[in-house]
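> Here is the input, now give the coordinates:
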Amino acid sequence: MKEVSIKLEYCYGIKDFTHTFDFSEKPTALIYSANGTMKTSLSKTLKALSKGETPKDEVFRERISTHILVDESEKPILNEEIFVVESYNEGFNSERTSALLVNKDLKKTYDEIHGKVDLKKEELLKELTKLSGIKTVEQEFKKLFQSEDILFILSSLEDEVLTSEVNELIMKLLSYKEMFNDKIISFVSDSNNTIDLGSYTELYNELLKGSSFLNEKFNHTNAETIGKSLSANGFFEADHSIILNGETSIHNEKDLKALISKEKEEILDNAELKALFTKIDNKLNKNKEMKGFRDLIALYPEIVEMYKEVKEFKRSFWISYLQKESINYRSLIDVYRKAKEEIKPILKQASEEVTLWQEVLNEFKERFTVPFKLTLENQKDVLLNDSAPSIKFEFMDKEENQVLNKPDLINVLSQGEKRAFYLLNIIYEIKARSLDNQRCLLVMDDIADSFDYKNKYAIVEYIKEINDTGNFRMIILTHNYDFYRTINSRLDIKNSLRYMTVKNNSGIRLVRGNYVGNVFNAWKNNIHKSNSMMIASIPFARNLAEYKSNSSEVYKKLTCLLHYKGKDSLTTTLTIRDLEEMYFDSWGYERSLPNKSKKIFDILFETANEISKIENEDINLENKVVISIATRVLIEKQIVRNIGENEQITKILGSKNSTPELIKLFEIEFPSEKNKIRVYNRVNLMTPENIHLNSFMFEPLLDISDEYLNRTYKEVLAFDQEGV
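Predicted coordinates for the structure are as follows:
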């Protein structure tokens, strides 16, 4: 993706947002978003799209949402190509972890070997399906033989299949599916039917004993099987004969069949046996699906006895089917046996593999200090059998370790440790996605929020590594300005991909992000051209003067420019020439400032008035500082004017906490001025951090919109026309 174009309307609080991110030169965009501006809404929208859901306006539900996300070719960015990293999501668990547990070369070799076995297995199962009539042969084997490994089951039957005689009776019966359908099993299991079936088989066996050569162990089916086998092996062709009970001599298979048929007819023609069969027949005739079973009993009464041991009866069917498919069966067993030998060294290597999963974990442990460790318990199965990873979680203290399940581990971790564990899962997901070579838009929503500085820099290190791979297109969202500056510095974010959010009634837009370097140096180089930068530099110069042993007078004078000290005080009388000298003293400023005779006090309010009329929402730090200074000085001036300069006022103006003290006195003197008191207190709470800024902390000021500061200034300015 060289470009990502986003157009949103009415999506989780976003009224309108349209922007194209140009990733043709750099893979990462960075967005600073003040609280309530856009950050959460954008990540929530993209999260919904990644899950295939439709974003919506949760407040004005009747509004129709628009959501377009395309690349430079107008090709939609697919759900699976978006991954949103939330600030924290305790329930997140990467589904791609298994990919990090696989040595691709090892897996390829294993799959090639197993592929040959699977091919032979499928050929055999296909034929068994035809014979048995069921489509779930493999599942039936696993259930009957109580094992999840069908290859192990098949190989364990090898001696029986290849050395025993084929059970001819089984091959004459109905298919496995028909013989063991639910209705037949239910019929033979019914206690009432069991009595009738038992009586029938008992009498049948008794009648067999009266036969000249048959009995319950050598019935007509057995005799037919022997005759067929002798004939097939040339016994009769060699002029051999069979003598039954020392009397009847049989010279060919035809005579044997005729004799067997006669004996069988005589037995089945027994009146008592017929009566018992008729009783059973009446029950079976009620269901057409049982007709085949009825006919079987008539032909082969001995099968009734076999249903008493259904499991063994079923087993006989599969053995017979395998014997019938002996060529396919032998081929599978031979390939399987060879594969087992070839796989042994692969299994050994798989158990010893140091996988990407482990490498990520080792790197994580080096960067983060956490009281737990993770161990993979089924590495070989994950590597080779596509099993889900089984992770053991172990909590550690100085004395002993304790194995916990994941929920219990999460329950005992601190908030920071929980976030670290969450981050580990995120790293696994990102690492796995990078292996897919699939394009991906990676959105990070304040991933470093609530981490201490050590862990925060570990996160920055991870983000830099992701950035350097070039596999992702990243949008990093944050409301933490220090993190914003750090990411910009470490990742060398391109100017055109560094943004701040601006929100107004019509929607949200991105403007170029500034103030990522040394903002005070930038001001110092431009204060001769910009009154707003000249005024905004006063607090910083004052901070520098405070720490210089020979600059106490400069410190006092600069303080006077940040507070109202009286009508004819330094606040109102200091000029640009004076400020130029103080700037030289405090931070070595050597440029010449214009309009040297003009009063700083006048320039402050001239500049503030101009700034308050600006309607665009571009973020401008120096303008915010100027408005903050002007607003505070103005309320102090108003309070002093309304109360009048007296001994108490003079004392307050000389104190360190002059603003709150003046407001308290105003509340006492003018208790009915509720609105002014409310505004004054709001200004007192808001402006100190904005004015006493230093090289580290100007984030609070950036979080306050220009529009809000300007509106507050105008409110205070309007009090001058009202009087008290």
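> rest of the way, CA atoms for contacts and neighbours
Noted.
> Nearest spatial neighbour of the spatially most central residue of the chain, chain-adjacent residues omitted?
Here the mean C-alpha position of the chain is nearest to the C-alpha of S94 (CA atoms, centre = their mean), at a distance of 4.3 Å. Nearest residue to S94, sequence neighbours excluded (CA to CA, 6 or more residues apart in numbering): E429, at 5.3 Å.
> ok, now L593?
Nearest non-adjacent residue to L593 (CA to CA, 6+ apart): H528, at 4.9 Å.
> residues in contact with that neighbour?
Neighbouring residues of H528 by CA atoms under 8 Å, 6 or more residues apart in numbering: M534, R591, S592, L593, P594.
> ok, 7 Å please
S592, L593, P594 (CA atoms under 7 Å, 6 or more residues apart in numbering).
> now stretch 82-100, how far from the chain's geometric center?
The chain centroid and the centroid of stretch 82-100 are separated by 3 Å under CA atoms, centre = their mean, to the nearest Å.
> Only the buried residues of stretch 331-348, if you could.
Neighbour-count burial for stretch 331-348, with 16 or more other CA atoms under 10 Å as criterion, is recorded at L332, I333, V335, Y336, A339, I346, L347.
> cool, and stretch 405-424?
Of the residues in stretch 405-424, those buried (16+ other CA under 10 Å) are L409, I410, L413, E417, K418, R419, A420, F421, Y422, L423, L424.
> The closest residue to H19 other than its chain neighbours: how many residues sit nearby?
Once flanking residues are discounted, H19 sits nearest to I6: 5.5 Å by CA to CA, 6+ apart. A total of 16 residues lie near I6 under the criterion other CA atoms under 10 Å.
> correct me, but I6 touches D22?
No. In this structure I6 lies outside contact range of D22 using CA atoms under 7 Å: 11.5 Å.
> Quick one: residues contacting R678.
Contacts of R678 (CA under 7 Å, 6+ apart): none.
> ok now the helix or strand hosting it, how far from the chain's centre?
Assigned by DSSP states H and E, R678 falls within helix 674-691. From the chain centre to the centre of helix 674-691 is a distance of 45 Å (CA atoms, centre = their mean).
> Please provide the structure for the following sequence as well, for comparison with the first:
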Amino acid sequence: MNRLNVYFQYCYGIKKIEKEFRFNDKNRTFAIYAPNGVMKTSFAKTFSDYANDRETKDLAFPDRETIRVIETDNEIKPSNVFVIEPYNEDYQSEKISTLLANKELKKEYEFIHEDIDKVKKELIKKLKQLSGLSGKKDDIEKTIEKIFGKNLLDFLLEKEETILNDKEKLFHDIQYKIIFNDKVIKFLKTKDFKKTIREYIEKYNELINESPYLKKNFSFYHAQNVQKQLTANNFFKAGHSVNLSDGDQKKEYSDGEELKKLLENEKKKVLDDEELQKKFDEINSKLTNKELREFRDYLLENREILTQLVNLKKFEKDIWLSYFIDQKDLCLELINKYKKGLKKIKELIERAKKEQTDWEEVVKIFNTRFSHLPFYLNIKNKEDVILKDEVPSIEFVFRDGEDEKFFKDKNELIRILSTGEKRALYILNIIFEVEARKREEKETLFIIDDIADSFDYKNKYAIIEYLKYMSEIDKFYMIILTHNFDFFRTIRSRGVVQYDQCLIAIKNSEEIRLEKAKYLNNPFVRDWKNNLNDSKKLIASIPFVRNIIEYTQSNKNDDYLLLTSVLHYKSNTEDILLDDIKRIFENNIQNLVFPDIDTNKKIIDLIFETADECLVAEEGINLENKIVLSIAIRLKAEQFMKAEITDERFLKDLDNYKNQTCKLLKKYEEEYNDEKKNIEILKRVNLITPENIHINSFMYEPILDMGDNELRALYQDIKNLKKLAYSNS
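Next comes the predicted model:
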């Protein structure tokens, strides 16, 4: 991609923006500095709509015609655009599981599992029918792992002998889902039910023990199972018989149906007992809830299962073992196939554990770049990701210098992290997405919206280094948006973006323009010092020179105090000439060429004249214009207040006060508390201008965020203060 054309009109507050971005093999990154409220979020959101195939609109004025044009020399698909938000706690890269390694291992694993999976699929189908479970294909396997603590294949391997030799499938007719669902289990665990079932079982066991043929350890289930097994194996048809003893004498049964009838009668005697029936009715009466109705109906037909409900965990395991015994042939076939491939599977798993994967590299990148965080990451299931297409399981290890604690769930860790540390986890998912696109060699346009916003400096520099890494990846193109000028300067100085591809957003009433950036280096050293013939740059340099004198000498130095009288309206301000400024500049700045101008001119006159020029200058970032306007505004405000205040003693001592503007404003309010409009304007002066005037070479970014219009309007108001005063009096 060599060219990106953007034309947006009425897109989330952007009236109009048009720009052609030209990329080349060496420079595939642009950076845009946009003061708050200019276009940054709207620009990113419009690209996000394009990436997600959504409509873009103007939220405030939805009836306006929105135009969104995003064109490249080769048509860019939505999937080739990725927007990185400042922060999104819920974001999870969809590409985590695509960062796999050695495909040959996976192929071998799948080949071995082909036969195994075929039989396993058939067994799961039967288990679904028996249990009543349905839905996702892995419901059965998850249930087995939850109950027995092993996956299906390993569980079958462990229970092979039981499945092979056990003839009793006592509970294979019971539908697991009817009993073991959340609503029923919650009911069965209530104290009220536990008491009632205990009383029922005591009476039931008493009646069973009175039966001549049944006992506590040989219940209906055992007796019926024996009868069914004998009948199914043609025991009676072969001429065999069974002798049952009632304690006094034996009786011979040579017919399966006759034996079945006997057992049914014994069962009826027990269950029809008046006292037991009363206790069953008591249980039944508790099952009136609509959600428990299916369970109640099932109990009415299968009252004998009540005795099993006293130990739910055992009953649950017994039911599933009965299912496996019922499906003995399929289970044994699956076990045999699994055994044959097990040795090779174990070998593949060991090889997979040793594999270096791309997503493992992501974790390494994160742990290295964010090593100052109180946690680091591990990948727990490397072999399953490679062999089974599972999503990587990331383990978070929190450390406090003495101990470590392991968190499997990101949300558990988030509860104890600071805001900045939570944001770092978001960056982890961004890194996964980036690395996946790199691996796929997918041409991608990244729109990066203040990704380092609100991070501390350590995290911010870690992010900047990663952006530098991204800028060097073939097929990656980036537009980095920020409202933080310090970040803007830093990504340029660290080589993320070249100087001529740094842009500044300028907004007027009709459109937003993207112009080449200025002020990325110290403006006084690189520009103003050598262009003092421009009166704006000359005046804007005064606070810088004053700072230098303060740092290198002291704030009691005569030159420092004289320049202070240029920035505040003091008793000597009207007497200061450009010749004084020239002397101070030349004495304190080496290799400086002062302009050949009339040095007998008063500096205050030059300031006010230049401020008037700033009122009609073209809109832009205009750092020097803003400083000039701020100086002029404060001088005129103080000049006005000193002229209006009548307290001569106060005015006489004023030059010695610190915070002169505040002192003047307080005194003015005392004398003219009914001049509400004037006081409001003067308060705005005190609020806005100090930081702009006391600008220095280390921190001039905040003034860049301020629009020209606010200072121009305030300057006009200050110039009109006299008229306001007369009109209000």
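> residue ranges of the helices in the stretch 101-250 of structure 2, please?
103-131, 139-148, 152-158, 160-165, 176-179, 182-188, 191-210, 220-232 (DSSP state H, counting those that start in this stretch).
> Which elements pack onto the first one?
Same thing as helix 103-131 of structure 2. Secondary-structure packing of helix 103-131 of structure 2 (3 or more CA pairs under 7 Å, 6 or more residues apart in numbering; DSSP states H and E): helix 328-354, helix 382-388.
> now with 8 Å?
If you count contacts as 3 or more CA pairs under 8 Å, 6 or more residues apart in numbering; DSSP states H and E, helix 103-131 of structure 2 packs onto helix 139-148, helix 176-179, helix 328-354, helix 382-388.
> Over in structure 2, tell me which residue corresponds to V679 of structure 1.
Matched by TM-score structural alignment, V679 of structure 1 corresponds to I681 in structure 2.
> Its match: neighbouring residues, count only.
17.
> got a list of what it touches?
Contacts of I681 of structure 2 by CA under 8 Å, 6+ apart are L714, D717, I718.
> what do you get if the cut-off is 10 Å, keeping everything else the same?
I681 of structure 2 makes contact with A637, L687, L714, Y715, D717, I718, L721, according to CA atoms under 10 Å, 6 or more residues apart in numbering.
> Settle this for me: the third one is touching N678, isn't it.
No. Because the distance of 11.6 Å does not satisfy CA atoms under 10 Å, L714 of structure 2 is recorded as not touching N678.
> Who has more neighbours out of those two?
N678 (24 against 19).
> coming back round to it: which of the contacts of H528 of structure 1 still touch in structure 2?
Compared against structure 2 with both residues aligned by TM-score structural alignment, their matches' CA atoms under 7 Å, the contacts of H528 of structure 1 retain S592, L593.
> List buried residues within the contacts of H528 of structure 1.
For these, buried by 16+ other CA under 10 Å: L593.
> Out of the contacts of H528 of structure 1, the closest to N690 of structure 1 would be?
Distance to N690 of structure 1, by CA to CA, is smallest for L593 among the contacts of H528 of structure 1, at 24.6 Å.
> Tell me the residue in structure 2 aligned with that closest one.
L593 of structure 1 maps onto P595 in structure 2, by TM-score structural alignment.
> again, but for L477 of structure 1
Looks like L477 of structure 1 aligns to L481 there (TM-score structural alignment).
> Kindly reformat the helices and strands packed on helix 103-131 of structure 2 as JSON lines containing distance to D605 of structure 2.
Below are those laid out as JSON lines (distance: least, CA to CA, whole Å):
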{"stretch": "helix 139-148", "distance to D605 of structure 2": "84"}
{"stretch": "helix 176-179", "distance to D605 of structure 2": "91"}
{"stretch": "helix 328-354", "distance to D605 of structure 2": "78"}
{"stretch": "helix 382-388", "distance to D605 of structure 2": "75"}
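> L629 of structure 2 is nearest to which of these?
helix 382-388 (62.6 Å).
> what range in structure 1 matches that closest one?
Using TM-score structural alignment, helix 382-388 of structure 2 pairs with 379-385 in structure 1.
> what about that stretch, how far off from structure 2?
Aligned to structure 2 and superposed, stretch 379-385 of structure 1 gives a mean residue distance of 1.0 Å (mean CA distance after the TM-score superposition for structure 1).
> what sits up against that stretch?
Counting by CA under 10 Å, 6+ apart, 98-104, 106-108, 110-111, 114, 346-355, 376, 386-391 sit against stretch 379-385 of structure 1.
> related to what we said a few turns ago, wait, is the residue nearest to L593 of structure 1 part of a strand?
No. Counting by DSSP: H, G, I helix; E, B strand; the rest coil, H528 of structure 1 falls outside a strand, being coil.
> Please tell me how far the corresponding residue of structure 1 for D705 of structure 2 sits from N690 of structure 1.
With the correspondence set by TM-score structural alignment, D705 of structure 2 lines up against D703 in structure 1. To N690 of structure 1, D703 of structure 1 is 10 Å away according to CA to CA, to the nearest Å.
> for I493 of structure 1, same thing?
From I493 of structure 1 to N690 of structure 1 the distance is 27 Å (CA to CA).
> same deal with I668 of structure 1?
I668 of structure 1 is 27 Å from N690 of structure 1, by CA to CA.
> More neighbours: which of these two?
It is N690, of I668 of structure 1 and N690, that has more neighbours when counted by other CA under 10 Å, with 23 against 10.
> ok, the more buried one touching N623?
No. Between N690 of structure 1 and N623 there is no contact under CA under 10 Å: 11.0 Å.
> overlap in contacts of those two?
With CA under 10 Å, 6+ apart, N690 of structure 1 and N623 have common neighbours I629.
> returning to that earlier point: quick one: map the residue nearest to L593 of structure 1 onto structure 2.
With TM-score structural alignment as the criterion, H528 of structure 1 pairs with L532.
> just S414 of structure 1 next, same as before
For S414 of structure 1, the residue aligned by TM-score structural alignment is S418.
> any idea what T20 of structure 1 is structurally, helix, strand or coil?
T20 of structure 1 - assigned by three-state DSSP - is strand.
> and it, what does it touch?
Contacts of T20 of structure 1 by CA under 10 Å, 6+ apart are E3, V4, S5, I6, K7, L69, V70, D71, E72.
> Dump those into TSV; add secondary structure and distance to I327 of structure 1 as well.
What follows is the contacts of T20 of structure 1, written out as TSV (DSSP: H, G, I helix; E, B strand; the rest coil; distance: CA to CA, whole Å):
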residue	secondary structure	distance to I327 of structure 1
E3	strand	60
V4	strand	59
S5	strand	62
I6	strand	62
K7	strand	64
L69	strand	58
V70	strand	57
D71	strand	57
E72	coil	59
